[in-house]
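# Predicted model, plus sequence, below.
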Amino acid sequence: MEKVVITEKKDGIFEVKLNRPDIRNAIDEDVMDQFKQFMTFVKSNKHVKAAVIIGEGQQAFCSGGDLSVFHQLKTKDEAYKMLSKMGTILYEWMMLPVPTFAVLNGTAVGGGCEIATACDFRIAKKGIKIGFIQGTLAITTGWGGASMLLKKLPYDKALTMLMSAKRYSSEEAFELGFVSKIVAENNFYQESYQYIRETIRSNKEVLRAYKQIKISEWEKGLKQKMMQEIDRCAELWEKEEHLQAVKQFLNS
């Protein structure tokens, strides 16, 4: 079974579906590599109008990193290698020349919330949970999520989401400004795509021109900030508090 399914929709919209519902669409090295391949495709194809990320199933958009793999990483260097790879991917996703949408079909926590942050728009199913829960594992965001979030939300609201490590309802996340649109469970997929198409009514050149305005701002230091954030997470990764928190989580 393919871990990532890429589908071309109408009007130049491409969907990237995380296809690991049995483990809540968690991210491993294979998924990272397929993300990279897709981004290469987008950058080289002018007919792409928008890119959409969604999770398979009804339960989870993405739970973050695949802990069955990543909990084997014990040292700072081991952690940094993995974290910086995904952090670079999310930076490049932010810099894609087309508008990007996270369609949160289910829970988006931890690294899944960081993936959603990298997108320009976040559409959430009513009643799901969203949160930067990394603090409960005694680490910070590890893929650059804090640096990205601080670019997109007012400072106090971003810091609240990060420091509280709380699981917010989609309605609460909407009030904070993290979620762009809430859609009811009935006809969720169809209504989400209706919102996407309404948002990108302009032609491709106009969409890319507007996106480039923001990219030009992000190019000035964002990647360096993300890598510094990731380095700090890697330092915390090898500490006993994190290793014990992960062990407790896996045994719960």
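Done, it's in.
# all contacts plus neighbour counts: C-alpha atoms, from now on.
Noted.
# How far away from the center of its chain is stretch 153-167?
Put simply, stretch 153-167 sits 16 Å off its chain's centre (C-alpha atoms, centre = their mean, to the nearest Å).
# swap in stretch 77-94?
For stretch 77-94, the distance to the chain centre is 12 Å (C-alpha atoms, centre = their mean).
# Identify all contacting residues around that stretch.
Stretch 77-94 is contacted from outside by 32, 35-36, 39, 70, 73, 115, 118-120, 142-144, 215, 223, 226-227, 230-231, 234, 237-238, using C-alpha atoms under 8 Å, 6 or more residues apart in numbering.
# With stretch 22-38 instead?
3-4, 18-20, 55-56, 59-66, 69, 85-86, 89, 112.
# For Glu175, the count of nearby residues, please.
12 (other C-alpha atoms under 10 Å).
# What subset of the contacts of stretch 77-94 is buried?
Buried by 16 or more other C-alpha atoms under 10 Å: 32, 35-36, 39, 70, 73, 115, 118-120, 142-144, 223, 226-227, 230-231, 234, 237-238, out of these.
# quick revisit: quick one: which of the contacts of stretch 77-94 sit in helices?
32, 35-36, 39, 70, 115, 118, 215, 223, 226-227, 230-231, 234, 237 (DSSP state H).
# Return the closest of those with respect to Ile133.
Ile115 (13.6 Å; C-alpha to C-alpha).
# got the contact list for the spatially most central residue of the chain?
Centroid check for the chain by C-alpha atoms, centre = their mean gives Ile115 as the closest residue, at 0.7 Å. Ile115 makes contact with 90, 102, 145 under the criterion C-alpha under 8 Å, 6+ apart.
# Any chance of a ChimeraX selection covering the buried ones in those?
In ChimeraX syntax, the buried subset of these is picked out as below (16+ other C-alpha under 10 Å):
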select :90,102,145
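# which among the contacts of Ile115 gets closest to Ile196?
Distances from Ile196 to those, taken by C-alpha to C-alpha, are shortest for Ala102, at 10.2 Å.
# All the helices of the stretch 101-250 of the chain, residue numbers only.
Listed from the start of the chain, the stretch 101-250 of the chain has helices (DSSP state H, counting those that start in this stretch) covering 111-118, 145-152, 155-164, 170-176, 188-199, 204-218, 222-237, 240-251.
# what about versus this one:
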Amino acid sequence: MNYNNILSKENNGITTITINRPNKLNALNKDTIQELHEAFDAANKDKNTKVIIVTGSGEKAFVAGADISEFADYNVKQGGKLAKKGQKLLFDFVENLSTPVIAAVNGFALGGGLELAMACHFRVASDNAKLGLPEVSLGVIPGYGGTQRLPQLIGKGRAMELIMTAGMIDANQALNYGLVNHVTTLDELLPLCEKIANKIARNSSVAIGAAIKAINANFKDGVNGFDVEIQEFGNCFGTDDFEEGTSAFLEKRKANFPGE
């Protein structure tokens, strides 16, 4: 599929989606959000894709925020619709994909960019990364899940401070907070993400999808995560992957998971 604002390429089980608006520091506009939705959806449905990596083009930015010019004149109703549609199309959509998504955070991840990174299943940052939610400096709050996911990842107090000051933290501070899992050089960012992705790809994609669902359930209001875990654990026993995984273990050989 051809896109105007992103690039998507599958190689050896890894689909890399690159936001490709370097002259706009890869800012998210409505068209880019729609294209990202389509690319994530296609990768998730592709049997060859075991892991998705999302990153930004160039060396300066993962995503430097939303395209403010698109909504500067919106009213209350339009603003609410913007947040609701964006969360449904991209941010909640990514979080709930059954295919694991790694954010390779290169450079600035601000506003909607950090919200996209937080919607991914985990994050790896380059040492030049700067992360923050500066929305209150524009008279608005994060609207793509930032007020919910940031406290889940770094704790309420730290999230309150970061959001209220509209400040940025560097990659090492993000690592200390637990906002990112690893920090590396810009040159090694994608190779490290691919190394982790290859480790993930060796395991059962069906079981990984079930684990994502169970883990996410713990953060959903009114949902008992333990009950979801029990259900998903039981469901695994009816899969071809479970049969292959247990047979391979007992036969002392490497498993060749069919993904079913």
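Great, that's in hand. Values in this document were obtained by computation on a predicted structure and should not be read as measured data.
# about what we covered before: need the contacts of Ile115 of the first structure in CSV with distance to Ile182 of the first structure, can you?
Below are the contacts of Ile115 of the first structure laid out as CSV (distance: C-alpha to C-alpha, whole Å):
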residue, distance to Ile182 of the first structure
Leu90, 23
Ala102, 12
Gly145, 22
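# nearest to Gly131 of the first structure, of the contacts of Ile115 of the first structure?
Among the contacts of Ile115 of the first structure, and counting by C-alpha to C-alpha, the member closest to Gly131 of the first structure is Gly145, at 11.2 Å.
# Isn't that closest one up against Thr117?
Yes: counting by C-alpha atoms under 8 Å, Gly145 of the first structure does reach Thr117; the two are 6.7 Å apart.
# so how far is Glu114 of the first structure from the aligned partner of Glu95 of the second structure in the first structure?
Glu95 of the second structure maps onto Met94 of the first structure when the alignment is built from TM-score structural alignment. To Glu114 of the first structure, Met94 of the first structure is 11 Å away according to C-alpha to C-alpha, to the nearest Å.
# before we move on, what about Glu2 of the first structure?
23 Å.
# Please say which of the two ends up with more neighbours.
Shown here are Glu2 of the first structure and Glu114; by other C-alpha under 10 Å, Glu114 has more neighbours (26 against 11).
# what sits against that one?
Applying C-alpha under 8 Å, 6+ apart to Glu114 of the first structure gives the contacts 132, 141, 143-145.
# Identify, from these, the entry nearest to Lys126 of the first structure.
For these, the nearest to Lys126 of the first structure is Phe132 (18.3 Å; C-alpha to C-alpha).
# my guess is that closest one contacts Thr107, does it?
No: contact criterion C-alpha under 8 Å: Phe132 of the first structure and Thr107 do not qualify, at 11.4 Å.
# Return the residue of the first structure aligned against Gly65 of the second structure.
In the first structure, Gly65 of the second structure lands on Gly64 (TM-score structural alignment).
# Name the nearest residue to its match, sequence neighbours excluded.
Gly111 (3.7 Å; C-alpha to C-alpha, 6 or more residues apart in numbering).
# Surely Phe61 of the first structure is within a helix?
No: secondary structure of Phe61 of the first structure (DSSP: H, G, I helix; E, B strand; the rest coil): strand, not part of a helix.
# give the contact list for the spatially closest residue to it that is not a sequence neighbour.
Distances taken as C-alpha to C-alpha, 6+ apart put Gly55 closest to Phe61 of the first structure, at 4.2 Å, once the chain neighbours are dropped. Residues in contact with Gly55 of the first structure (C-alpha under 8 Å, 6+ apart) are 17-19, 21, 25, 61-62, 103-106.
# Among those, which pair sits farthest apart?
Among the contacts of Gly55 of the first structure, the pair separated by the greatest distance (C-alpha to C-alpha) is Pro21 and Val103, at 15.1 Å.
# Tell me which of the two has more neighbours.
Neighbour totals were compared for Pro21 of the first structure and Val103, and Val103 leads with 28 against 17 (other C-alpha under 10 Å).
# sorry, back to before: among the contacts of Gly55 of the first structure, name the ones in strands.
Assignment to strands by DSSP state E places the following of those there: 17-18, 61-62, 103-104.
# Nearest to Leu162 of the first structure among the residues you listed?
Leu162 of the first structure lies nearest to Cys62 out of these, by C-alpha to C-alpha, at 17.5 Å.
# Can you get me a residue count around the closest one?
Neighbour count of Cys62 of the first structure, defined by other C-alpha under 10 Å: 32.
# what residues are up against it?
Counted by C-alpha under 8 Å, 6+ apart, Cys62 of the first structure has contacts 18, 24-27, 55, 106-109, 111-113.
# got CSV for those, with distance to Asn186 of the first structure too?
As requested, the contacts of Cys62 of the first structure are arranged in CSV below (distance: C-alpha to C-alpha, whole Å):
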residue, distance to Asn186 of the first structure
Leu18, 21
Arg24, 21
Asn25, 22
Ala26, 25
Ile27, 28
Gly55, 17
Gly106, 13
Thr107, 17
Ala108, 19
Val109, 23
Gly111, 27
Gly112, 23
Cys113, 23
